[in-house]
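Undergrad: How does the following fold in three dimensions:
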Amino acid sequence: MNLKYLTLALLPIIFASCREESKSRQSTKRPNIVFIMSDDHAYQAISAYDDKLIQTPNIDRIAKEGMLFNNATVTNSICAPSRAVILTGKHSHLNGKIDNRMPFDTTNVTFPQLLQKAGYQTAMFGKLHFGNNPKGFDEFKILPGQGDYYNPKFITQTGDTTITGYVTDIITDLTIDWMEKRRNPAKPFLLMYLHKAPHRTWMPAERHYPEFTKKSYPLPETLFDDYTTRNAASPSAEMGILKHMQISYDLKVPDRIANTLDIKNWNQIGNRIGRLNADQRAAWDVVYNPIAEDFAEKFPNMNDSLLTVWKYQRYMQDYLGTIAAVDENVGRLLNYLDKKDLSENTLVVYTSDQGFYLGEHGWFDKRFMYNESFKTPLLIKWPNVITPNTTEEEMVQNLDFAQTFLEVAGVNPPSDMQGESLVPLLKGEKEAWDRDAVYYHYYEYPGEHAVKRHYGISTKEFKLIHFYHDVDEWELYDRLKDPNEIRNVYEEPEYAETVEAMKEKLEEVRKKYKDSDELSNGYIELYKENGWIK
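TA: As a prediction, the model looks like this:
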């Protein structure tokens, strides 16, 4: 055969071989990891879970292209400790960050440090909430503490900077700027993209004022909960919408109006509004002043029920308004990954540092082991690994993220990490998952919102909680019969065997995770040493 024709005949085979080799290289290339976390984002406010309150099409897209977890929970429902658990893969009692006050032990080894050491380029943008110099990152721009919604300051490796604008948009701008200008295409990357929203005081972007301040939302079934059978939840907890949600600080009634009303619990908005420049403040006042004036007119005729409903609606308008911006910006990042052909080899996670009460039990905030703050949203997509539009019911925790990311990157986890890699579940290999209970421990008492110290375990069927320190209260919930967790059945005779079995399981799990009453008492002594307990 003529050499020319032979070459032409072989070309399709050569090209096919090259394509297969390229595919093989792509399949063995270490995946990028994009970790998206918002602050206090209730699963009830993600339409992939529940569409009664808001539509979140961009966050939902992660579930549609990947997996939605229905039983994802946290180990300690409070901001900084949750983040410490995520970074270290260890429960609070071992990593030492038990609450928002206790300093983070920087000798802890975090998964970003391990990924960086293994050749990943690493970056963090947004809200960390503790520490000003996170280890394991080639670049970071983080908010100091809680940060601000408008014209926020950022801490960077080269100094502090203030950026004009809305924080959710700015965090995304910084993230995409890094992706566009400083990402090394020769390296896999870990990107931690961390939103302040929807954390208190729930200040929406200007573009969302008109729509969300006019909306009305369905009331939660348990908005007027009387806490019967739950002594530890009432009357001590200070997170009630009626009694503890502040008219000015939270709900934006200016002090000049609040001062004219007979309101026992109100507080100035203070520097949150003070950060707005003249143009931003003018746009704010056009919308929020008429709302406050209308409230002042109606307030004298409001009983407790009417005031609770008004406060709930205002709370939801602003809280959900901040989420609208989060969803838009998640869409911006997902679209960028698509545009740059990065999506196929990138694992994307969307979660929150914990759940949040949206009026359930009459509350806002978190901290309790009850469902709305214990459960956290978790949506993961990983093309060619996760079957799209999959729902997972197995019990997973934020404790598991570190080991998951290390396995994805081919890095062996340290022996003291306590989670379990989610990779088998992501691959649909459920037979490799054998966890039947998850552990929880909350410490910050006395402290803000006055939620008693407690620990407990949850299975798919039951939840056992022990409140301790200055009380000794036990609670058991039948999760299948009582999903709202309003009936404590601990003392009911028909649940006696369940109580015994759950207590045995609790001791087994505490031993597994190396928690004990001795450790708890040690942390109480630390509170005394710091003057937090008299």
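
Undergrad: C-alpha only now, for contacts and for neighbours.
TA: Noted.

Undergrad: Show me what the longest helix seen in the chain is packed up against.
TA: Counting by DSSP state H, the longest helix found in the chain is helix 304-339. Secondary-structure packing of helix 304-339 (3 or more Cα pairs under 8 Å, 6 or more residues apart in numbering; DSSP states H and E): helix 57-64, helix 167-181, helix 209-212, helix 241-244.

Undergrad: Quickly compare those and say which is most buried.
TA: Ranked by mean neighbour count, those are led by helix 57-64 with a mean of 22 (mean count of other Cα atoms under 10 Å).

Undergrad: got a list of contacts for that one?
TA: 46-48, 327-328, 330-331, 348-350, 379-381, 388-390 (Cα atoms under 8 Å, 6 or more residues apart in numbering).

Undergrad: out of those residues, which are inside helices?
TA: 327-328, 330-331.

Undergrad: between the contacts of helix 57-64, which is closest to residue 451?
TA: residue 46 (26.1 Å; Cα to Cα).

Undergrad: how many other residues sit next to the closest one?
TA: 23 (other Cα atoms under 10 Å).

Undergrad: so where does residue 125 fall, helix or strand?
TA: Using DSSP states H and E, the element containing residue 125 is strand 121-126.

Undergrad: now for the contacts of helix 57-64, which pair is the farthest apart?
TA: Using Cα to Cα, the contacts of helix 57-64 span at most 23.2 Å, a distance reached by 328 and 390.

Undergrad: and residue 15, how far is that from residue 344?
TA: Distance, residue 15 to residue 344, using Cα to Cα, to the nearest Å: 22 Å.

Undergrad: right, I mislabeled it, should have said residue 201
TA: In terms of Cα to Cα, residue 201 sits 37 Å off from residue 344.

Undergrad: center of the protein - which residue?
TA: residue 352 (1.4 Å; Cα atoms, centre = their mean).

Undergrad: if we can go back for a sec, what comes up buried for the longest helix of the chain?
TA: With burial defined by 16 or more other Cα atoms under 10 Å, the residues of helix 304-339 counted as buried are 307-334, 336-337.

Undergrad: Show me how far it is from its chain's centre.
TA: 14 Å (Cα atoms, centre = their mean, to the nearest Å).

Undergrad: Let's compare: structure for the following, please.
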Amino acid sequence: MYKRKLLLLTLVAAFQMSYAQKKPNIIYIMTDDHSYQTISAYGSKVSKLAPTPNIDRLAKEGILFEKAFVENSLCTPSRAALMTGLYSHQNGQKQLAEGIDSTKVFFSESLHDVGYQTAIVGKWHMSTSPKGFDYYNILDDQGKYYNPTFKSKMTNDKYVQEKGYATKLITQHSLEFLNSRDKNKPFLLMVHHKAPHRNWMPELQYLNLYENTEFPVPENFWDDYVGKGVAAKDQKMTISKDLELVQDLKVGELNAEAKTPYDKFSFMALSGELDRLTPEERVVWDKFYKPRNEKFLKAKLTGKELVLWKYQNYMRDYERVVKSVDDSVGEILDYLDKNPELKENTIVVYTSDQGFYMGEHNYFDKRFMYEESFRTPLLMRYPKGIKAGTQSQALVQNIDFAPTFISMAGAEKSPEMPGNTLEPLFSGKEPKDWRNSLYYHYYDYPAFHLVRKHDGVRTERYKLIHFYGEGGLRAVKTKFQTTPGYREHRVLELLKKVDYIPEAQDINYNELYDLKKDPNEMNNLYGKPGYEKITAELQTRLDQYRQDLNVTKDEY
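TA: A predicted model of the protein is given here:
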């Protein structure tokens, strides 16, 4: 009897192991605000000066998607689209803070239901708790770079400060999960980095990295926005005017000159990180930044020289933060490579929650439908199913992630998900019935950076953008903005206090770009002779998206 029971248990264990091996493991690595321009696999001049060899391994050993995009270029809406496979207006998360419809099924729940062990580490940044996860260890809100706080089931959902750099700690906790996981089950591990989000605080060992590097200035850095509408001109995300010397460029010595409430707010954003350093760590920080700042203040730069100083130091800090992310990717790939069977059956995905401006149009940040913000990096390695060195030119979007993972796991996709599984593209060939256009919609105004509401459609060659809505405080409409107690309301009250939101005109206009002739989007063709036919075709497509997706009239 004992032998029969032992044999049965052995057979069950063997079946479970076989079952786990059939279903692919998934490691999804997502950074915050990582631009494709700063990944060397994409070949930009900038990335050649600051290479990302570990992220590049995914392209060399798997597939690189040249045309990956988001549906709303903002942190939390992008995360909601990832988890639900739905557009912002479908899942409720249109703005940065509240809004997610927590009754929607998260793809992590779908995978958990079919036997996956599920985990998320790092930045969660949604107003609902993680759903469908056996294990989570997540940052407090945006998280801090230095000695951040995490919460997990082990801390009884209380945030506990840990010693170390956020990127390294997220990697450490991810590897802890991989080491302790149930090896009889397939797994989903989501590695969500805070980096390289503003305000780009480097790991201390990399403070001096790229200090003597001069990064190339983008061709359209000095964009004067001629031909574009007021949205392109009246935002608050230019390097020349809006990139802050204290908060962003770490010239803390200027705090003594802080005169306005916004100056003080900017200093608080920097000190909120620096106050977390230990005395020993602060010595290292000061050893680098103090001499640099003294030299800068002594130079008394103005005009173009000041703008270029800001650009170069923005780029250096950003790339330093990316270096730690690349290290992290290398650690995870090395872990898999030490176990060939695990490597073979694990798909590793690297992406960002959206793109980011590295000086194009004189911008930093994201939000706009212009290419550098709309487009996001996407690389995957899956030795079992993707040939090394594959490239895809297909139009893909972050609403495709959930359907992809659900399909690969053998789970059932919800009929309301508008996206497609990316599996047919793994060969590098594009199916005849693959989409030939994308829909985009940005809602978060008035808010930080004051980018106006807009939606639009992009095809392989053309892009039509529709900017709309009331200006200034007249645009405040949602219950999250108008009702005390919500975070959107608190942020809005803060912005009012520092006079951040000026009076602005109501808008309703379009912009049209030929991405083949004008990849830098400098020449707005809307209304120009000879473009009547393509304009009409794109408008028809845009109207069809709005109708098919049930976008209500007050949303455009």
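
Undergrad: Next, the contact list for the closest residue to residue 459 of structure 1 other than its chain neighbours, please.
TA: Closest residue to residue 459 of structure 1 apart from its sequence neighbours, by Cα to Cα, 6 or more residues apart in numbering: residue 437 at 4.6 Å. When contacts are counted by Cα under 8 Å, 6+ apart, residue 437 of structure 1 is found next to 395, 457-460, 509.

Undergrad: circling back to that earlier point, pull the residues that contact the strand holding residue 125 of structure 1.
TA: 112, 115-116, 136-143, 171, 174-175, 183-184, 187-196.

Undergrad: so where is it in structure 2?
TA: Strand 121-126 of structure 1 corresponds to residues 117-122 in structure 2, going by TM-score structural alignment.

Undergrad: Following superposition onto structure 1, what is the mean distance for that stretch?
TA: Following superposition, stretch 117-122 of structure 2 is found to deviate from structure 1 by 0.3 Å on average (mean Cα distance after the TM-score superposition for structure 1).

Undergrad: Looking at residue 15 and residue 344 of structure 1, which has the bigger crowd around it?
TA: Between residue 15 of structure 1 and residue 344, counting by other Cα under 10 Å, residue 344 is the more crowded of the two (17 against 11).

Undergrad: how far away is the equivalent of residue 351 of structure 2 over in structure 1 from residue 139 of structure 1?
TA: Residue correspondence, TM-score structural alignment: residue 351 of structure 2 in this structure matches residue 351 in structure 1. Distance from residue 351 of structure 1 to residue 139 of structure 1, counting by Cα to Cα: 22 Å.

Undergrad: cool, and residue 99 of structure 1?
TA: Counting by Cα to Cα, the gap from residue 99 of structure 1 to residue 139 of structure 1 is 27 Å.

Undergrad: ok, these two, which is more surrounded?
TA: Taking other Cα under 10 Å, residue 99 of structure 1 and residue 139 do not tie; residue 99 has more neighbours (22 against 18).

Undergrad: I'd say the more buried one and residue 75 touch.
TA: No: look at residue 99 of structure 1 against residue 75 with Cα atoms under 8 Å: they stay out of range, at 11.9 Å.

Undergrad: Which among the contacts of residue 437 of structure 1 count as buried?
TA: Buried, going by 16+ other Cα under 10 Å: 395, 457-459, 509, out of these.

Undergrad: now the residues you listed as a markdown table including distance to residue 69 of structure 1 and secondary structure?
TA: Formatted as a markdown table, these follow (distance: Cα to Cα, whole Å; DSSP: H, G, I helix; E, B strand; the rest coil):
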| residue | distance to residue 69 of structure 1 | secondary structure |
| --- | --- | --- |
| 395 | 9 | coil |
| 457 | 19 | strand |
| 458 | 16 | strand |
| 459 | 15 | coil |
| 509 | 22 | helix |
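
Undergrad: Which single one of the residues you listed is nearest to residue 71 of structure 1?
TA: residue 395 (5.0 Å).

Undergrad: Quick check: closest non-adjacent residue to the closest one.
TA: residue 71 (5.0 Å).

Undergrad: Show me what the one you found aligns to in structure 2.
TA: Pairing criterion TM-score structural alignment: the partner of residue 71 of structure 1 within structure 2 is identified as residue 67.

Undergrad: Which residues are in contact with that match?
TA: 375-376, 392-396.

Undergrad: Same question for residue 8 of structure 2.
TA: Applying Cα under 8 Å, 6+ apart to residue 8 of structure 2 gives no contacts.

Undergrad: go again using 10 Å as the cut-off
TA: 2, 14 (Cα atoms under 10 Å, 6 or more residues apart in numbering).

Undergrad: what residue of structure 1 matches up with it?
TA: So residue 8 of structure 2 corresponds to nothing, using TM-score structural alignment.

Undergrad: Quick check: residue 8 of structure 2 vs residue 267 of structure 2, distance?
TA: Counting by Cα to Cα, the gap from residue 8 of structure 2 to residue 267 of structure 2 is 66 Å.

Undergrad: Could you do residue 407 of structure 2 as well?
TA: When residue 407 of structure 2 is compared with residue 267 of structure 2 (using Cα to Cα), they lie 47 Å apart.

Undergrad: Between those two, tell me which one has more neighbours.
TA: More crowded of residue 407 of structure 2 and residue 267, by other Cα under 10 Å: residue 267, with 23 against 17.

Undergrad: hang on, the more buried one packs against residue 255?
TA: Yes: in this structure residue 267 of structure 2 lies within contact range of residue 255 using Cα atoms under 10 Å: 6.4 Å.

Undergrad: Identify the contacts common to these two.
TA: 245-246.

Undergrad: Relative to structure 1, which residues correspond to stretch 454-463 of structure 2?
TA: By TM-score structural alignment, stretch 454-463 of structure 2 lines up with residues 454-463 in structure 1.

Undergrad: on that earlier part again, residue 232 of structure 1: which of the contacts of helix 57-64 of structure 1 is nearest?
TA: Closest approach between the contacts of helix 57-64 of structure 1 and residue 232 of structure 1, by Cα to Cα: residue 46, at 29.6 Å.
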